[in-house]
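Colleague: test case, fold it:
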Amino acid sequence: MTHTASLQTPLQPAPAPLTPAQRIRDDAEAVAVAIELASVFAVGASDRDRDRLLPWNELERFSRSGLWGITVPREYGGAGVSSVTLAEVVATLSAADGSLAQIPQNHYYALEVLRVGGSEAQKRFFYQQALAGYRFGNALAEIGHKDFRRRTRLIADGDGFRVDGRKFYCTGALYAHWIPTLVVADDDTQYLAFVPREADGVTIVDDWDGIGQRVTGSGSVAFEQVRVEADWVVPFSASFTRPTPIGPFAQLLHAAIDTGTARGAWAATLDFVRTRARPWIDAGVDRASDDPLAIVQVGDLAVRLHAAEALLRRGGRFVDAAQAQASDDSVAEASVAVAEARVLSTEIALKAGNRLFELSGTAATFGEHNYDRFWRNARTHTLHDPVRWKFHAVGNFHLNGARPPRHGAL
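Modeller: Just a heads-up that it's a prediction; the model follows:
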């Protein structure tokens, strides 16, 4: 990947929260807060994308809202919302701003890894950090190798460790207070090390220049002999030697982001066709919204979007079941249900972004609208992992009873 030179700037740490985050009490409040924030974030979303304006102010408001702590279990002071609710929160925000909605994705992922594999002391500490408004990023993936997650090392150092390596696609790390980092010990066991953003030896470079999701900050993080305490290191690979819902949980968040992107493109389409678009001459009507072929296309979009939303909710229910009682069967069923949601969320996100122009006409391509951001965001985010393998997982499960592989792929 070629990176724009002007983007390659090491960044200063995110400031600690000045005031504690709000405490969201339940699922209904979480959805209500997301709806309120989405209306605010939508206003500047196009400008942030067009000019690549990093959303520091929006993130501070996002953090203070309490939404970053909604998956913390109730016994630790959080709302412990369902995965169905979390997916709806993410989709709601993604409809307003796909980049902002993706930034906390790995924050929620880290909290789920912690829930499954963390010690009691680790849960108490990091859950309180999340509830206070601290943001967790990620440094999981590595590029340049087929085994793209196996070269950042965890090195014993007295009563703690050192982390040494380099990561890319580090969504959220740019804005984070803690960077959960996938590391490998000398015996090839994988761990998730929670690295303080301000630790000596941590360098974040804002070199993400993808065509979409432009302000997710999904660039590089380098670790040069970074000291981490033993209490900050959580088992990772051990969480996949037994059935856990970490994988389908992560995939559900992806489906939610894409579903929300589709919602945003759909809303823009309805607005433009009603207020700006011209009908095709052969339609014999005065308004584009009365064009019979346009009506058919809008109907097709509506069916596909509502189907994707239904599968997203269904996938969330399966993840909830697997979280409540993880077994080989419940985790496999959750993985397949979420794979089905990923198929439709991928398809509708791309289709809605494309159909926006088809139905709205040439005027919709003007730069003032920046409508291409919906397609660019969808095309970029849906490349995360290939949808063709979702079809394979679904088909192999239903035809041959084969359970999908268990791993922590994001």
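Colleague: can we go C-alpha only for contacts and neighbour counts from here?
Modeller: Fine.
Colleague: look up how far Leu356 lies from the residue sitting furthest away from the middle of the chain.
Modeller: The outermost residue of the chain, judged by C-alpha distance from the chain's mean C-alpha position using Cα atoms, centre = their mean, is Gly284 at 44.5 Å. Counting by Cα to Cα, to the nearest Å, the separation of Gly284 from Leu356 is 22 Å.
Colleague: please apply the same query to Val195.
Modeller: Taken as Cα to Cα, the span from Val195 to Leu356 is 42 Å.
Colleague: and Ala268, by the same measure?
Modeller: Spatial separation of Ala268 from Leu356 under the definition Cα to Cα is 7 Å.
Colleague: of these two, which one has the most company?
Modeller: Remark: of Ala268 and Leu356, Leu356 carries more neighbours, 25 against 20, as counted by other Cα atoms under 10 Å.
Colleague: host element of Ile155?
Modeller: Under the assignment given by DSSP states H and E, the secondary-structure element containing Ile155 is strand 153-157.
Colleague: dump the residue contacts of Glu347.
Modeller: Shown in contact with Glu347 (Cα atoms under 8 Å, 6 or more residues apart in numbering): no residues.
Colleague: in the stretch 101-250 of the chain, which spans are helices?
Modeller: Listed in chain order, the helices of the stretch 101-250 of the chain (DSSP state H, counting those that start in this stretch) span 105-117, 120-132, 246-275.
Colleague: okay, those helices in a markdown table with distance to Ala87 next?
Modeller: What follows is the helices of the stretch 101-250 of the chain, written out as a markdown table (distance: least, Cα to Cα, whole Å):
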| stretch | distance to Ala87 |
| --- | --- |
| helix 105-117 | 10 |
| helix 120-132 | 18 |
| helix 246-275 | 5 |
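Colleague: this one next, for a side-by-side:
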Amino acid sequence: MNNKQLNSSVPTKISDRISSPVFTEAVKVETREFDQLISAIARDAEKRRSSGNEAHPYFAMDLIRQSRLGALRLPVERGGGGANIRELFQVIIQLAEADPDVAHSLRAHYSFVEDLLISPVNEQRDTWLQKIADGEIIGNAFTELSSKDVGNMVFETTLSPDGDGYRLNGTKYFSTGTMYADSVLVTASTLDGNPVSVIISTDREGVIIEDDWDGIGQRLTGSGTTHLKNVFVKKEEVTVKRDEKTPFNSYLQLYLHAVITGIMRNIVTDAASLVLKRSRTFSFAAADTAAADPQLQQIIGHISSSAFAAEATVLAAAETLDIAVNSAVDGIIDYALSHNASLRTSQAKVIIDNMALQASTQLFEVGGASATRQSANLDRHWRNIRTIASHNPTVYKARAIGNYIVNGTELPVKQVYF
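Modeller: I've put the predicted structure just below:
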């Protein structure tokens, strides 16, 4: 029996109107199959938006399972796509351009995969790598509202012994992507206060997932509440805690800005479409048509340049993550390389947040008053960017960067981004 409790019904007609690509192996970057996947997800997102009921992206998530996009970072010989981190982040940007909710929903999944790839070889690791190669999607249950200091790795959710296994009890919030996932990675504390993680099926008895996320943006990321009510956990489902892998969580932060960058690419497309569709212009405009207006052209040029700069910045930071991850020995990443990746990722956040929010506002300068109609839904870009950027306040990042540049004080190690 499936114990997921969702407040929204699964759309049954949208996917029927969209041709589904057929996948015979794990999708790889820059292939015809990958292009077909992204196109199908984009068409589904557009149809769901136009239906006016904000239906959840179940069809897109099923396509991701079928294509094994979640295995993109796995070596080809393990059934994956063989991509490096830079290539993965390029994919996330493209996926977010097609549907930012879908891209965001996979954040915990790809982070879990990255942890597996740098972990020492063991049976548990091999089991999960195979499940991911088969298309399984992983969600997260990390955040607790009671935490006074995010990242302190002390949880009210408890894992207590019970015969040959354990019992898991607690409540997690902002469980992004979990309502679409097959399994969920849950952080908890043992009875003696030690942090621990477990990975269990989302349809396990006692796992209740609420679709109660009411944010102004990223509304369909499945970022609801996860209740864990006396859930039985097998011994082999207990994993090591996440913070043993690397001193910094740059990956999780940069992922958010890859999603923002994808949204910026979509803003460029929408800006051009607005201008081309305008049949009239202002009496004091510099041209007879909106498309010929040099001032509107200049605004779109600025938006396009911002999107390019954001993408280049994300990919440059991703390259430092590649270097850091490739240094891993027995699951431990070189500290200096990890710090450099954290620095570059933080710098990316500080500049991209501002550029993206500005671009989402400039969009309305080329569309006129008609662009503000609710039916146009163009405000979604600002709402989505504002929601993602709010995960980690820019002011703290900028200060930490400045303190490092001026005084040589390294960035804080304790950084968790869920």
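Colleague: one step back: residue range for the strand holding Ile155 of the first structure in the second structure?
Modeller: Under TM-score structural alignment, the alignment places strand 153-157 of the first structure onto residues 158-162 of the second structure.
Colleague: that stretch vs the first structure, average distance?
Modeller: Between stretch 158-162 of the second structure and its aligned stretch in the first structure, the superposed structures give an average distance of 1.8 Å (mean Cα distance after the TM-score superposition for the first structure).
Colleague: what are the contacting residues of that stretch?
Modeller: In this structure, residues lying in contact with stretch 158-162 of the second structure by Cα under 8 Å, 6+ apart are Tyr166, Arg167, Leu168, Asn169, Gly170, Ala188, Ser189, Thr190, Leu191.
Colleague: what does stretch 400-407 of the second structure give?
Modeller: The set of residues that contact stretch 400-407 of the second structure without belonging to it, under Cα under 8 Å, 6+ apart, is Leu343, Ser346, Gln347, Thr409, Glu410, Leu411, Pro412.
Colleague: same question for stretch 129-141 of the second structure.
Modeller: 26, 64-71, 74, 78-80, 106, 108-109, 112-113, 116, 172-187, 226.
Colleague: at 7 Å instead, please
Modeller: 65-66, 68, 70-71, 79-80, 108-109, 172, 175-178, 181-187, 226 (Cα atoms under 7 Å, 6 or more residues apart in numbering).
Colleague: ok, which of the helices of the stretch 101-250 of the first structure comes nearest Asp97 of the first structure?
Modeller: Distances from Asp97 of the first structure to each of these were compared using Cα to Cα; the shortest belongs to helix 246-275, at 7.9 Å.
Colleague: quick check: buried residues in that closest one?
Modeller: The neighbour-count check on helix 246-275 of the first structure (16 or more other Cα atoms under 10 Å) flags 246-266, 268-270, 272-273 as buried.
Colleague: stretch 300-313 of the second structure now?
Modeller: By 16+ other Cα under 10 Å, the buried positions in stretch 300-313 of the second structure come out as Ile300, His302, Ile303, Ser304, Ser306, Ala307, Ala309, Ala310, Glu311, Thr313.
Colleague: so which of the contacts of stretch 158-162 of the second structure belong to strands?
Modeller: Cross-referencing those against strands under DSSP state E gives Tyr166, Arg167, Leu168, Asn169, Gly170, Ala188, Ser189, Thr190.
Colleague: reformat these as CSV; add neighbour count.
Modeller: What follows is those, written out as CSV (neighbours: other Cα atoms under 10 Å):
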residue, neighbour count
Tyr166, 20
Arg167, 17
Leu168, 26
Asn169, 19
Gly170, 19
Ala188, 26
Ser189, 20
Thr190, 19
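Colleague: if I look at the residue mapped onto Pro386 of the first structure from the second structure, how far off is Ala312 of the second structure?
Modeller: When the second structure is aligned by TM-score structural alignment, the residue opposite Pro386 of the first structure is Pro393. Going from Pro393 of the second structure to Ala312 of the second structure by Cα to Cα gives 22 Å.
Colleague: also Ile333 of the second structure?
Modeller: As it turns out, when the distance is counted by Cα to Cα, Ile333 of the second structure lies 25 Å from Ala312 of the second structure.
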